[in-house]
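S.K.: Got a predicted structure plus its sequence, pasted below:
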Amino acid sequence: MAADNAVGAAQANTLAAIARVGALNPRLNAVIALDPTAADQARVLDASKGPRGVLHGVPMLIKDNVETAGPLPTTAGSLALKDNVTGRDAPLVARLRRAGAVMLGKTNLSEWANIRADASISGWSAVGGQTRNPHALNRNTCGSSSGSGAAVASGMVDAAIGTETDGSITCPAAMNGIVGLKPTVGLVSRTHVVPISHSQDTAGPMTRDVTMAARVLTAIAGSDPADGATKDADARRGDYMAALRPDALRGQRIGVLRFATGWHAGVDARFEAALAVLRAQGAVLVDITKFDSRREIGSNEFQVLLTELKADMATYLATLPANVKPRSLADLIAFNKANAAAEMALFGQDTFEKADATKGLADPDYLKARATSLRLAGKDGIDKMLADNNVAALVSPTASPAWLIDTVIGDQSPGGGAGGLAAVSGYPHLTVPMGGVRGLPVGLSFIGPAWSEARLLGFGYAFEKAANMKLVPQLVQSIEDRPDVAALLAPAPR
């Protein structure tokens, strides 16, 4: 679907993408709104002298917590921001435009990036409704970049932008059967992105394949004076396209995170098949069987996210137009109570309330929690595993197969994987499809040290080309409707 250099190609690609959204979105709720200026953007590109950049003419969807200039609001899925038309491009969006991409529209998401309540339903927002998994419509997409994952998986677009604080790119990428890359925190600007945590937030590519992920990252990586975390990004940017070699795994030592397996037999079977592919491509696999600090990381991380949510949200809300009334987390809590029928019929806002009770960024307990979680996940976690085992990267399953959408119990993930280590440390995490469990996709995670995106993309590319494990969505109502699964459920012949 990527554009060629022919006159009119950008517009043709854009109109085709609009048609696919029109055909598929009523069943998936992956797209909140299409940008009415998209065709005009494409006409300008077609009139330009030669390709503008690595994404020339590529229609892209943007998660609706990332601001785009134009008529569309940036809502984070909440009715509290339904009028949030800022007229600003987030710097990462401006970079996409400079690279020639067409901003097609905004994708649905778990409201407030899944930080409002503990017992939430991933993929649901008051603005966009429930996003559905194109591999089985009664299954969840994971979150919070739910719509970006479903839109790419279903073929609406080849590339979308997601954001992640912990798992919000990689989990929906894996559960929808696409490629997702959470970059090093500080490689991509977070300015004009609705925040959770300045310690862990980042945006990244969600794409049909590793090559497109490298193209998108090439476009969006770089320093932003308004985001101090990105001060080293220009110096750290890699040549992501040059890293895409089919022999990238040859002779590489890869750590296998055995402690992140054992929670789902079907996922374990796909993981073993993926490891066989890595070996066949010349990788040397080193088992890593133990890591004892995951629970301690989690409890400290939660304190960090609560504290930073309150502070960072207030900072963001202060920049919004006057017609957007909330200016603090307390204001959002009050809005939800006043609009409970629309906002809280399915689940509440207990996480918001816990965050609002925190004591600020100078709180010694918060500072200790951040130092502890960062050390355990980074220096004493990923860094130590890499050094002690002399390996270039770590691999594990990414997430479970998609669970059922359940408005009574909420999300039902069995857990697993090791993406939380990359999230808390701020290190990069790439997931690529590694096949499926009864027709539901699962992903293989590549995790590395800070700024190792080029290396991880190279490894992912080599695996992708050798394995060819991507599943084509069937848009069945349930997995049990697939003929191969239905046969297993039928009674034995008499």
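M.R.: Okay, I see it. Numbering: from 1, shown residues only.

S.K.: Every contact and neighbour count from this point should use C-alpha atoms.
M.R.: Will do.

S.K.: So for this protein, the centremost residue is which one?
M.R.: Nearest to the mean C-alpha position of the chain, by Cα atoms, centre = their mean, lies residue 169 at 1.3 Å.

S.K.: Double-check that residue 394 belongs to a strand.
M.R.: Yes: judged by DSSP: H, G, I helix; E, B strand; the rest coil, residue 394 forms part of a strand.

S.K.: Might you report the residue contacts of the residue nearest to the centre of the chain?
M.R.: 143-145, 162-163, 180-182, 204, 206 (Cα atoms under 8 Å, 6 or more residues apart in numbering).

S.K.: Can you give me the buried ones in stretch 114-128?
M.R.: 114-117, 119-128 (16 or more other Cα atoms under 10 Å).

S.K.: Please identify which of these is nearest to residue 368.
M.R.: Taking Cα to Cα as the measure, residue 368 lies nearest residue 115 of the buried residues of stretch 114-128, at 21.6 Å.

S.K.: measure the closest one to residue 363 for me?
M.R.: To residue 363, residue 115 is 21 Å away according to Cα to Cα, to the nearest Å.

S.K.: longest helix anywhere in this protein?
M.R.: Longest helix of the chain, by residue count under DSSP state H: helix 294-317.

S.K.: Can you list the buried residues in the helix or strand just after that one?
M.R.: On the C-terminal side of helix 294-317, the closest following helix or strand by DSSP states H and E is helix 329-338. Residues 329-330, 332-333, 335-336 are the ones in helix 329-338 that count as buried (16+ other Cα under 10 Å).

S.K.: Next, the angle from helix 329-338 to helix 294-317.
M.R.: Angle, helix 329-338 to helix 294-317, by axes from the mean of the first three to the mean of the last three Cα atoms, to 10 degrees: 90 degrees.

S.K.: follow-up on the earlier one: in a markdown table: the contacts of residue 169, plus neighbour count.
M.R.: Output for these, formatted as a markdown table (neighbours: other Cα atoms under 10 Å):
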| residue | neighbour count |
| --- | --- |
| 143 | 32 |
| 144 | 32 |
| 145 | 37 |
| 162 | 34 |
| 163 | 33 |
| 180 | 33 |
| 181 | 31 |
| 182 | 33 |
| 204 | 25 |
| 206 | 35 |
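
S.K.: So which of the residues you listed sit within strands?
M.R.: Secondary structure assignment by DSSP state E places 162-163, 180-182, 204, 206 of those in strands.

S.K.: Put this next to the previous one:
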Amino acid sequence: MSILSILLIFLCIIMSNFSVNTEAKTFSFKETTIDDIHIAFKQNRLTSRQLVEFYLSEIQRANPILKGIIEVNPDALFLADKADQERKEKMRRSISLSRLHGIPILVKDNIATKDKLNTTAGSLALVGSIVPQDAGVVKKLRKAGAIILGKATMTEWAAFRSWYLPSGWNGRLGQALNPYVASADPSGSSTGSATSVAANMAAIALGTETAGSILSPSSANSVVGIKPTVGLTSRAGVIPISHRQDTVGPICRTVTDAVEVLDAIVGLDQDDLPATKKASAYIPHGGYRQFLKADGLKYKRLGISKNLFGFNDIKVYQHHYNTLRQKGAVLVDNLEVSNVDLVKDAIFVAQNIALLAEFKMDLNAYLKKLVHTRVQSLADVIAFNKISASEKVKEYGQDVMLEAEKTNGIGKLEREALRNITKACKYGFEKMMKDNKLDAWMSPGADIASLIAIGGYPGINVPAGYDKSGVPFGISFVGLKGSEPTLIEIAYGFEKATRFRKPPPSHPR
């Protein structure tokens, strides 16, 4: 081959790369949605590699300050190249792909991935541990062609180490920040999932919730979070607190994106029976995307409670209530939960009694399934924390773990607590919903999270505005088990009517 031919080939390669890079620059990465990405893929204006490269560059820029991502997948670019090749082959054969194919996603650090990433719940005690397989939801994401970009940081042990542990802090990474206002609470425990998506270090993420850990950080970071009915998504491979209350759900910047992810991760999992089998009956034929209706608020009966727990002044939401009425919703005001004393006892007393016992049992069972680990029980974790300076036991303690270690299964006290929880759900929240014929109950921020947690009920948080300091706040819509289709209609209708979300500043104030 002549020198001229070699030079011509080299020039063609350079021009080809220049063309690809030029086309990528025409794509707006910031605040991009799954629909935006799909259109760009089809028009050959974007590749999965370019998308992953953008997020990696944003992580390199912003994560040292925000600390939203605890670990990046070293195989992310390899997986992106694989996705690009699959897309080319499928397009040639006119075969459709999943809507998550080739799109990077963060998963919370308590969700197992059988790859080069750690799964630690933010704890140094689990660094280097080896999980037996992907978590059930991760299997579904991989089947859909999604790229696991990395692990989002979290409040250590999902905030079940100590009552004094700051939201977003863990021994591995330290303190995560709210991307809007650095001094504001980033909330937990799915802190990094919310802050990273809000700050455009990823388009989508998975979080987990036991009692507020999806809805609360979503509200605090101006993103959409869906807490599914318990069992609708598999908890297999998720470092647990309670099989009775734990659930996995999406955290995204739009209701549409969150619904896309929900569609991909719901369903039966043989490793989480009977919960996923029972909840699968709630999944609508044709999936959840069909409920993204612009007029979703029309004729919906929405309950507004009296300020039951005193966490928030609902007056700041009055303009939202007016908007809801204008869009056709019927607001039932000044509701009080039925049998409120029974409900408060279930939330503040019975729930804690049950969770302490369930945490010890469920965590011990999880640790025993690991292929390799330095800690094989809750007692081992407690002992590790005592000798690890980075775990800051002197500052933050581990009182919750110590109380849980004292439990011995589900005894008389725990059975009574569980009976009280069941009564509170039936004669409290469920009775109020049914007596008032409500489609949903709405609440400032995530104030209602503890109430729906004890019954395994679903909820969706949507951005609702910012206070005078620039700190975000959301609004939550919650309902009875399996009411996700109705909640999606309401949340989507509210989002389209208000469009309050805005990206955070380049650096938190």
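M.R.: Great, that's in hand. Treat the numbers as computed from the prediction; the structure is a model and nothing was measured.

S.K.: quick revisit: distance to residue 425 of the first structure added to the contacts of residue 169 of the first structure, as TSV?
M.R.: Listed next are the contacts of residue 169 of the first structure as TSV, based on distance: Cα to Cα, whole Å:
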residue	distance to residue 425 of the first structure
143	20
144	19
145	20
162	19
163	16
180	18
181	15
182	12
204	16
206	21
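
S.K.: ok, the counterpart of residue 302 of the first structure in the second structure - how many residues close by?
M.R.: Matched across to the second structure, residue 302 of the first structure falls on residue 352, judged by TM-score structural alignment. Number of residues near residue 352 of the second structure (other Cα atoms under 10 Å) recorded here: 16.

S.K.: just residue 484 of the first structure next, same as before
M.R.: Using other Cα under 10 Å, residue 484 of the first structure is surrounded by 12 other residues.

S.K.: so residue 3 of the first structure touches residue 9, yeah?
M.R.: Yes: using Cα atoms under 8 Å, residue 3 of the first structure is in contact with residue 9, at 5.8 Å.

S.K.: anything in contact with each of the two?
M.R.: Common neighbours of residue 3 of the first structure and residue 9 (criterion: Cα under 8 Å, 6+ apart): residue 57.

S.K.: what sits against residue 443 of the second structure?
M.R.: Counted by Cα under 8 Å, 6+ apart, residue 443 of the second structure has contacts 304-305, 475-477.

S.K.: ok, back up a step: any idea how far the residue nearest to the centre of the first structure lies from residue 137 of the first structure?
M.R.: Taking Cα to Cα as the measure, residue 169 of the first structure falls 20 Å from residue 137 of the first structure.

S.K.: Kindly report the same for residue 232 of the first structure.
M.R.: Residue 232 of the first structure is 42 Å from residue 137 of the first structure, where distance means Cα to Cα.

S.K.: Then residue 434 of the first structure?
M.R.: The gap separating residue 434 of the first structure from residue 137 of the first structure is 21 Å, by Cα to Cα.

S.K.: Next: residue 96 of the first structure.
M.R.: In this structure, residue 96 of the first structure and residue 137 of the first structure are 31 Å apart, going by Cα to Cα.

S.K.: Which of residue 434 and residue 137 of the first structure has more residues huddled nearby?
M.R.: Shown here are residue 434 of the first structure and residue 137; by other Cα under 10 Å, residue 434 has more neighbours (29 against 20).

S.K.: does residue 7 of the first structure count as helix, strand or coil?
M.R.: Applying three-state DSSP: residue 7 of the first structure is coil.

S.K.: ok, now which ones touch it?
M.R.: 46-47 are the contacts of residue 7 of the first structure under Cα under 8 Å, 6+ apart.

S.K.: can you pull the contacts of the equivalent of residue 91 of the first structure over in the second structure?
M.R.: Under the alignment (TM-score structural alignment), residue 91 of the first structure pairs with residue 136 in the second structure. By Cα under 8 Å, 6+ apart, the residues touching residue 136 of the second structure are 234-237, 269, 271.

S.K.: do the same with residue 362 of the second structure
M.R.: Residue 362 of the second structure neighbours (Cα under 8 Å, 6+ apart): 240-243.

S.K.: what's the distance between it and residue 404 of the second structure?
M.R.: On the measure of Cα to Cα, residue 362 of the second structure and residue 404 of the second structure end up 11 Å apart.

S.K.: Check residue 423 of the second structure too.
M.R.: Counting by Cα to Cα, the gap from residue 423 of the second structure to residue 404 of the second structure is 24 Å.

S.K.: And for residue 106 of the second structure?
M.R.: 30 Å.

S.K.: Comparing these two, which residue is more hemmed in?
M.R.: Neighbour comparison, residue 106 of the second structure and residue 404: the larger count goes to residue 106, with 30 against 24 (by other Cα under 10 Å).

S.K.: any idea what the more buried one aligns with in the first structure?
M.R.: In the first structure, the residue matched to residue 106 of the second structure (TM-score structural alignment) is residue 61.

S.K.: element containing that match, please.
M.R.: strand 59-63.

S.K.: One more: residue 235 of the first structure?
M.R.: Using DSSP H and E, the element containing residue 235 of the first structure is helix 233-236.

S.K.: counterpart of that helix in the second structure, which residues?
M.R.: Aligned by TM-score structural alignment, helix 233-236 of the first structure falls on residues 279-282 of the second structure.
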